[in-house]
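In: This is a predicted model, with the sequence first.
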Amino acid sequence: MPDVSLSAPLTLPNGQVLPNRIMKSALSEALGTRDNAPDERLSRLYRRWGDGGYGLLVTGNVMVDHRHLGEPGNVAVADGRDLDALSRWAKTAQDGGSPIWMQINHPGRQGNPVTTVGGTLAPSAVGLDIPGIPAPRAATGADIEDILSRFATTAAVAEEAGFDGVQIHAAHGYLVSQFLSPLTNLRTDEWGGDIEGRARFLLEVVRRVRAAVSPGFAVGIKLNSADFQRGGFSEDESREVVSMIGDLPVDLLEISGGSYESPAMMGTAVSASTASREAYFLDYAVTVRDLAPHIPLAVTGGFRTRDGMLDAVRSGACQMVGLGRPTAVLPGAARDVLDGTVTALPSPSISVPVPARFATHRSVRSLGGLLDLQWHTDQLHLMGAGKDPDPARPVAKTLLSSLQRNGIDAFTAARRGSGGGASSPVGSAFALARHRILDPAVRLVRSRTGR
């Protein structure tokens, strides 16, 4: 096995060269305008990351349809209306020397019901296992064709705007992964059934996107190792999908896992032994290395030490190390790891301020995980405002900022006649925990902030 360092460049199948082996993985920024366009806040944030020494920057969710957003503040790209703003976004990141890929996505049943026009849709009319969230309608053949075309269009606009590639989001419970899961895809037509039928949508998205862009433009995929739900998308099925992807012109495959019902990507649904060591999904990556040998693998989730990252790359288990939440508090994490300034990355622990006897309750754990995400989103918003991250930010401030961003109605059981609360990650958790946790938590925030 060659002795590969983290600073070694990586040449992708399409010829694009990434300057090193550390990737800033997607984090949902929620910094789009009211019209879902990028603005100066995203440029400020990506200027920080662009100067951070990463071999690759992957944006947060960019939705392929303005009518279907995962959360308020998503950027959406369905045509060239925001081409100038998108170009500024891409150039800001590239000025620091890092390539930037746009992560393209459709939320499916995880769409925010308040911002969704015409209701959410999914492969089948299977709702989230979260009380108060309305069930989606089953996508028609015309819906599927429309969405496939939208993925291709978004990729073409990304290339025109100057991005270096796109990453198709096929993980974390969004639409593409909904097609993959037997829990959410009950179809009996060509888009459902066995794993070959359920994988058809992902494979067709890849083909449409690849046909819409030039050969030098990169096309990547983010795929779950599993969705960590009983009867759901399993590691065995995931390996079958990797084998299918191996026959396509894919430039980088990022491995993650879980969904917002079972957030393994945050270490909360994996086993205790897995969560206690670095890289939750590295063992799985080793098992698929030979199934698509020409596609470089990136693994995201749990990397915190320079030695752990170096061992993963040197062992050949993966070719890229993905960093998510650490980059929200240390935007120059890659540079600091590569030059030896930092040997262990910060890993703040965010928890719900409730008595210890309630801490293991399912609702509390769910809310705690989603507050963790929102705490890190707060850090992105600070950088978007031109400020530094605040690693000491109290969780009470995060709860307040979440309420301010989404509104108190986002967390109630009935909103604008939708029949449910917001199904962004934080909205879903609040809908689940409102009566047992939210009201006391709001009182706590008010008592601490005087508001």
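Out: Noted; the coordinates are in hand.

In: Could you use CA atoms for every contact and neighbour count after this?
Out: Will do.

In: Go through the chain and flag its longest helix.
Out: helix 362-384 (DSSP state H).

In: Which of the residues in that helix are classified as buried?
Out: 363-384 (16 or more other CA atoms under 10 Å).

In: If you count contacts, what does that helix end up packed against?
Out: With contacts defined as 3 or more CA pairs under 8 Å, 6 or more residues apart in numbering; DSSP states H and E, helix 362-384 has these neighbours: helix 40-50, helix 326-329, helix 395-406, helix 425-433.

In: could I get the ones you listed as a markdown table with distance to residue 258 and mean neighbour count?
Out: A markdown table is the format used below for the helices and strands packed on helix 362-384 (distance: least, CA to CA, whole Å; neighbours: other CA atoms under 10 Å):
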| stretch | distance to residue 258 | mean neighbour count |
| --- | --- | --- |
| helix 40-50 | 26 | 24 |
| helix 326-329 | 19 | 23 |
| helix 395-406 | 23 | 17 |
| helix 425-433 | 13 | 26 |
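
In: Same list (those) but as CSV, adding distance to residue 189.
Out: What follows is these, written out as CSV (distance: least, CA to CA, whole Å):
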stretch, distance to residue 189
helix 40-50, 41
helix 326-329, 42
helix 395-406, 38
helix 425-433, 30
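
In: Out of the ones you listed, which gets nearest to residue 225?
Out: Nearest to residue 225 among the helices and strands packed on helix 362-384 is helix 425-433 (20.1 Å), distances taken as CA to CA.

In: now the helix or strand just after that closest one and helix 425-433, what's the angle there?
Out: The helix or strand immediately downstream of helix 425-433 is helix 439-449, counting by DSSP states H and E. Angle of helix 439-449 versus helix 425-433, following axes from the mean of the first three to the mean of the last three CA atoms, to 10 degrees, is 120 degrees.

In: which residues are in contact with helix 439-449?
Out: 353, 396, 397, 399, 400, 451 (CA atoms under 8 Å, 6 or more residues apart in numbering).

In: Please look at the fourth one and residue 370 and confirm they touch.
Out: No. Residue 399 sits out of contact with residue 370 when judged by CA atoms under 8 Å, with a separation of 10.4 Å.

In: One more to weigh against that first structure:
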Amino acid sequence: MNHADILGQSLALPCGVTLPNRFGKSAMSEALGTIDNHVTPKLERLYGRWAQGGTGLVITGNIMIDRRHTGEPNNVVVDDERDMPLLKRWAEAGKSRGGAIWVQLNHPGKQIPRMLASGDTLAPSAVPFGKELKSAFKTPRALSEEEIQEIIQRFATSAHICQKAGFSGVQIHGAHGYLVSQFLSGHHNRRTDQWGGSLANRMRFPLEIYRAIRQAVGDDYPVSIKLNSADFQRGGFSEEESMTVAETLANEGLDLLEISGGNYENPAMAGAKGVRESTANREAYFLDYANEIRKRVSIPLMVTGGFRSAKAMAQAVDSGATDIIGIARPLAVEPDLPNAILAGQSGVVSRVTPRKTGIKTIDNMAMMEVSWFSRQLHRMGTGKDPKPDESVLLALFKVIATMGVGSFKTRRLRANN
């Protein structure tokens, strides 16, 4: 089969739902909500654009389950039904060309910038960030048993609301150092109760979240998790632990495992740590892990990070290493990339390349490239095309300014409520 035939195959999930092709838009945080965390029409436009581009599964970015705890200004929060009309329009836009749209549900835990946090930040344990990020984030407060149970139910409530609004499925964000990832990590989770210590205790949190969501949405609704292959941190979440968590959730009935890696302190998900030549040649950062986990689980896998060419994408699926090709940054610049590949255009390669300013201090900032790609999402949200030649430095300054103003407004809004 050629590339288009391989990537154009449908995929049946354990719950009985079928995805139309093998392209999955991995979550990118859009920050296109209002300052008080409501849905806006920009999200409808953006996801309609990706649906038109041929992506079979689009996963939203960073939908928060508690408006008291958001990871950045303008995150959307779904903790009640007040936005139901706009949620329904967003869901319809994502499904408008026959694909699926899943909502990524998240709690940031202690990953709330100091300039945004108006009260305590929460985590499994009161472990601060390392010295490089300590000044940007508060030392968190350890969650109580009652708060843990409340958060579990919030995930389930948000999932049920999204199902009611017409979204095709949900994904638990268990990666990149957010709260679920913090519970899984022996570095961040130093509890001595049923939620910490052994891996069985540390993975109790995502397991109970999954069970609560499954009870809320039923057996025929897709439920996924995004999980780190490892967090690449001393004393943290290891590959072997990750595989055990994946195997446990698969046995519970999970529909899809998305594989990524890293956190704010070690952002491997963005390729920031560099990759071996063999990894670069086949493009996918986490394919070695996928090949190993494939021996232990039979559920569909989505590998995200590094894919750029139709050839590498097709090879990864054809080899059986992954079922869905997770792509993010290429779709921020080329929303029609899946259609181009599925149309059989030979040699299709994404135009995404590293974004640099030439100023070493700025280029080493993890936020720099993220800011540039975020700007492209905002352009599509306003009905414009992405701008591949936009100045990286200008995008960074605009995003920093927007975040600063947004953080101030958010703190003031919360203080007045």
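Out: Perfect, thanks for sending it. Remember, predicted model here, so these are calculated numbers, not experimental data.

In: Mind checking the TM-score on these two?
Out: The TM-score (TM-score structural alignment, normalised by the length of structure 2) is 0.93; 403 aligned residues with a CA RMSD of 2.0 Å.

In: Show me where structure 2 has its strands.
Out: Taking DSSP state E, the strands of structure 2 run over residues 11-12, 18-19, 23-25, 57-59, 63-64, 100-106, 122-123, 141-142, 169-174, 223-228, 256-260, 301-304, 324-327.

In: mean shift of the longest one relative to structure 1?
Out: After superposition onto structure 1, strand 100-106 of structure 2 sits on average 0.4 Å from its aligned residues (mean CA distance after the TM-score superposition for structure 1).

In: how about that strand: buried residues?
Out: 100, 101, 102, 103, 104, 105, 106.

In: Next up, the contacts around the second one.
Out: Just to be clear, that refers to residue 101 of structure 2. 57, 58, 59, 60, 91, 94, 95, 167, 168, 169.

In: swap in the third one?
Out: With contacts taken as CA under 8 Å, 6+ apart, residue 102 of structure 2 has the following neighbours: 57, 58, 59, 60, 167, 168, 169, 170, 171.

In: any idea how far residue 407 of structure 2 is from the last one?
Out: Remark: distance between residue 171 of structure 2 and residue 407 of structure 2 (CA to CA, to the nearest Å) = 26 Å.

In: Looking at these two, which is more packed in?
Out: residue 171 (27 against 22; other CA atoms under 10 Å).

In: on that earlier part again, what's next to the longest helix of structure 1, contact-wise?
Out: Against helix 362-384 of structure 1 from outside (CA under 8 Å, 6+ apart): 28-31, 40-45, 48, 263, 266, 268, 325, 328-329, 349-352, 358-359, 388-390, 393, 395, 398-399, 401-402, 425-426, 429-430, 432-433, 437.

In: how many neighbours does residue 230 of structure 1 have?
Out: Residue 230 of structure 1 has 8 nearby residues by other CA under 10 Å.

In: Can you give me the separation between it and residue 183 of structure 1?
Out: 9 Å.

In: likewise residue 439 of structure 1?
Out: Residue 439 of structure 1 is 32 Å from residue 183 of structure 1, by CA to CA.

In: who has more neighbours, the two?
Out: residue 183 (15 against 12).

In: what's the counterpart of the more buried one in structure 2?
Out: Aligned by TM-score structural alignment, residue 183 of structure 1 pairs with residue 187 of structure 2.

In: Tell me who's in contact with that match.
Out: 233, 234, 235, 236, 237.

In: how about these, which pair is most distant?
Out: Every pair of the contacts of residue 187 of structure 2 checked by CA to CA; the farthest is 234 and 237, at 8.6 Å.

In: so how far is residue 322 of structure 2 from the closest residue to residue 311 of structure 2 other than its chain neighbours?
Out: Nearest residue to residue 311 of structure 2 in three dimensions, chain neighbours excluded: residue 3, at 6.5 Å (CA to CA, 6 or more residues apart in numbering). Per CA to CA, residue 3 of structure 2 is found 15 Å from residue 322 of structure 2.

In: Between those two, which is the more surrounded one?
Out: Higher neighbour count among residue 3 of structure 2 and residue 322: residue 322, with 26 against 23, using other CA under 10 Å.

In: Trace that one over to structure 1, please.
Out: Residue 322 of structure 2 maps onto residue 318 in structure 1, by TM-score structural alignment.

In: ok, now which ones touch the closest residue to that match other than its chain neighbours?
Out: Leaving aside its sequence neighbours, residue 318 of structure 1 sits nearest to residue 297 (CA to CA, 6+ apart; 4.9 Å). Applying CA under 8 Å, 6+ apart, we find residue 297 of structure 1 in contact with 252, 253, 254, 255, 285, 289, 317, 318, 319, 320.

In: 10 Å instead?
Out: Contacts for residue 297 of structure 1 (CA atoms under 10 Å, 6 or more residues apart in numbering) come out as 220-221, 251-255, 285-286, 288-289, 313, 316-321.

In: Please pull up the equivalent of it in structure 2.
Out: Counting by TM-score structural alignment, the partner of residue 297 of structure 1 is residue 301.

In: separation between its match and residue 83 of structure 2?
Out: Relative to residue 83 of structure 2, and taking CA to CA, residue 301 of structure 2 is found at 32 Å.

In: next one: residue 330 of structure 2
Out: Taken as CA to CA, the span from residue 330 of structure 2 to residue 83 of structure 2 is 30 Å.

In: can you pull out the helices in the stretch 101-250 of structure 2?
Out: Secondary structure of the stretch 101-250 of structure 2 by DSSP state H, counting those that start in this stretch: the helices cover 145-165, 179-184, 199-202, 204-217, 239-252.

In: Same list (those helices) but as TSV, adding mean neighbour count and distance to residue 311 of structure 2.
Out: Below are those laid out as TSV (neighbours: other CA atoms under 10 Å; distance: least, CA to CA, whole Å):
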stretch	mean neighbour count	distance to residue 311 of structure 2
helix 145-165	19	35
helix 179-184	28	32
helix 199-202	20	38
helix 204-217	19	35
helix 239-252	19	27
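
In: I'd like the ones you listed written out as TSV, with distance to residue 12 of structure 2 added.
Out: What follows is the helices of the stretch 101-250 of structure 2, written out as TSV (distance: least, CA to CA, whole Å):
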stretch	distance to residue 12 of structure 2
helix 145-165	19
helix 179-184	27
helix 199-202	30
helix 204-217	18
helix 239-252	15
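
In: which one of those lies closest to residue 139 of structure 2?
Out: Of all the helices of the stretch 101-250 of structure 2, helix 179-184 comes closest under CA to CA, at 13.6 Å.

In: How far away from the center of its chain is the closest one?
Out: 14 Å (CA atoms, centre = their mean, to the nearest Å).
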